[in-house]
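**Student:** Have a look; sequence and predicted model below, questions after that.
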Amino acid sequence: MAAPKFAPNGAREDKFYSSPDVVPDAWTPDRPGVVDGLQPVGSRMGAMGPDQGFALTIANKLAPKLRLADGERLDDAIRGGVVIALRRASLFSRAPVVHDLDIAFTIWGFYDEQPPAELLARRAELFEGVGNVNHHYAEGRKIADLVPESTLRLTPAAAAAAYPADWRSLTGA
């Protein structure tokens, strides 16, 4: 690539970079926000994992497949599914994938045209308003924490095979 006409020709004598005279000490986790060891576990702590926002992108692409009952809101269903999916993804120490959301939506009957009446009642009780993250964080955590770890470790096919006969144990409800 040609240099502009105003650029000086020939070698430059001044340096652009030089190493510091002193090498700094090694980094240590001494800042207040640094977690030393494993992530803490407790009420309202959530499930840590990489790229968690991607779960919303996946959920929005799955939204046309969701079957909502009268009075249910799409944002509540998506938020409820996302918190379950994020918990499942964190069990495997990875970012969320479509299978995490498939399991969440399957066990709560969001893919079913006619889910059991008891499931609809329980879903209405738990999912109402959780789409409003600012005011219903605890309710979203409750949905995620209800689902047993054994359900989260299932494959999507195994979860679909167990639903609807065994929805109570799949959801923890």
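**Tutor:** Yep, it's here.
**Student:** From now on I want contacts and neighbour counts done on CA atoms only, so please keep to that.
**Tutor:** OK.
**Student:** Packing partners of the helix ranked longest in the chain?
**Tutor:** Longest helix in the chain by number of residues (criterion: DSSP state H): helix 74-91. Where contact means 3 or more CA pairs under 8 Å, 6 or more residues apart in numbering; DSSP states H and E, helix 74-91 is packed against helix 54-62, helix 98-107, helix 117-127, helix 137-146.
**Student:** Next one for the comparison:
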Amino acid sequence: MGGGTGTLIRPATPSDHEAIWTILEPVYRAGETYCIPPDIARDEALADWFAAPFTVFVAELDGRVLGTSHVGRNRPGPAAHVANASFATHPDARGRGIAGRLVAHAKDWARAQGFRAMQFNFVVSTNADAVHSWQKAGFDIVGRLPGAFLHPRHGYVDALVMFHDLTKGNEP
């Protein structure tokens, strides 16, 4: 499955663990975007990233893993038709469209699995690049959680709930 010209998006394998950790570690250590302890151990972080009900993917460009996503159901039972996803890219991938390709792939994959919508439960409001990217990909801000995230530089900041109806096709 390709995410765009020159980029291959494929299911992750155990041989991708080191590349995925190389991507996740600086993001987690910064403590600015994920509700993950900044000092999380490698094995614990990878176990969380690969935990059910999520399927993990990597984005490769020229044979190098530059991004990762995990996609799966947001909640079980009567809400099982709503997907959730998380994304991270290597610093070398910034501005190269990798995140956008991962999001398009996640939407296509979720739709193919029978999901009717995708929801991001906790987008840190100060993560302007992500908020812009997700809006560009067709996600709407449907909720705001005041002061829900303790940012290491900005103090308590809002978290956003973002939502996209997958039944409307692949348009943003």
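**Tutor:** Happy to help now that I have it. Note that the coordinates shown come from a computational prediction; the quantities given were computed from them, not determined experimentally.
**Student:** TM between them?
**Tutor:** Once superposed, chain against chain, the TM-score is 0.27 (TM-score structural alignment, normalised by the length of the second structure); 79 aligned residues with a CA RMSD of 5.2 Å.
**Student:** just checking, residue 61 of the second structure touches residue 7?
**Tutor:** Yes: here residue 61 of the second structure reaches residue 7: they are 4.9 Å apart, a contact under CA atoms under 8 Å.
**Student:** out of those two, which sits in the busier spot?
**Tutor:** Shown here are residue 61 of the second structure and residue 7; by other CA atoms under 10 Å, residue 7 has more neighbours (22 against 16).
**Student:** Please identify the helix or strand for residue 111 of the second structure.
**Tutor:** helix 98-112 (DSSP states H and E).
**Student:** thinking again about what came up before, which one of the helices and strands packed on helix 74-91 of the first structure is the most hemmed in?
**Tutor:** Each of those was scored by mean neighbour count; the highest is helix 98-107, a mean of 24, by mean count of other CA atoms under 10 Å.
**Student:** Now do that one against helix 137-146: the angle between them, please.
**Tutor:** 90 degrees (axes from the mean of the first three to the mean of the last three CA atoms, to 10 degrees).
**Student:** other SSEs contacting helix 98-107 of the first structure?
**Tutor:** helix 54-62, helix 74-91, helix 156-162, helix 167-171.
**Student:** Of all those helices, which one is nearest residue 122 of the first structure?
**Tutor:** For those, proximity to residue 122 of the first structure was assessed by CA to CA; helix 167-171 is nearest, at 9.9 Å.
**Student:** With respect to residue 143 of the first structure, which of the helices and strands packed on helix 98-107 of the first structure lies nearest?
**Tutor:** Comparing those by CA to CA, helix 74-91 comes nearest, at 6.6 Å.
**Student:** residues of that closest one that come out buried?
**Tutor:** Using 16 or more other CA atoms under 10 Å as the test for burial, helix 74-91 of the first structure gives 74-90.
**Student:** Report the angle between that helix and helix 137-146.
**Tutor:** Using the same axes, to 10 degrees: helix 74-91 of the first structure against helix 137-146 is 50 degrees.
**Student:** Would you mind getting the angle between helix 74-91 of the first structure and helix 117-127?
**Tutor:** For helix 74-91 of the first structure against helix 117-127, the angle by the same axes, to 10 degrees is 90 degrees.
**Student:** In a strand, residue 118 of the second structure, correct?
**Tutor:** Yes: Residue 118 of the second structure: assigned to a strand according to DSSP: H, G, I helix; E, B strand; the rest coil.
**Student:** count of neighbours near it?
**Tutor:** Residue 118 of the second structure: 25 neighbours (other CA under 10 Å).
**Student:** ok, now which ones touch it?
**Tutor:** 74, 82-85, 107, 110, 163-166 (CA atoms under 8 Å, 6 or more residues apart in numbering).
**Student:** so where do the helices sit in the second structure?
**Tutor:** Assignment of helices within the second structure using DSSP H yields the ranges 17-30, 42-49, 98-112, 128-136.
**Student:** so of these, which one's packed in deepest?
**Tutor:** It is helix 98-112: most buried of the helices of the second structure by mean count of other CA under 10 Å, with a mean of 21.
**Student:** Specify the angle between that helix and helix 128-136 in degrees.
**Tutor:** Using the same axes, to 10 degrees, helix 98-112 of the second structure lies at 40 degrees relative to helix 128-136.
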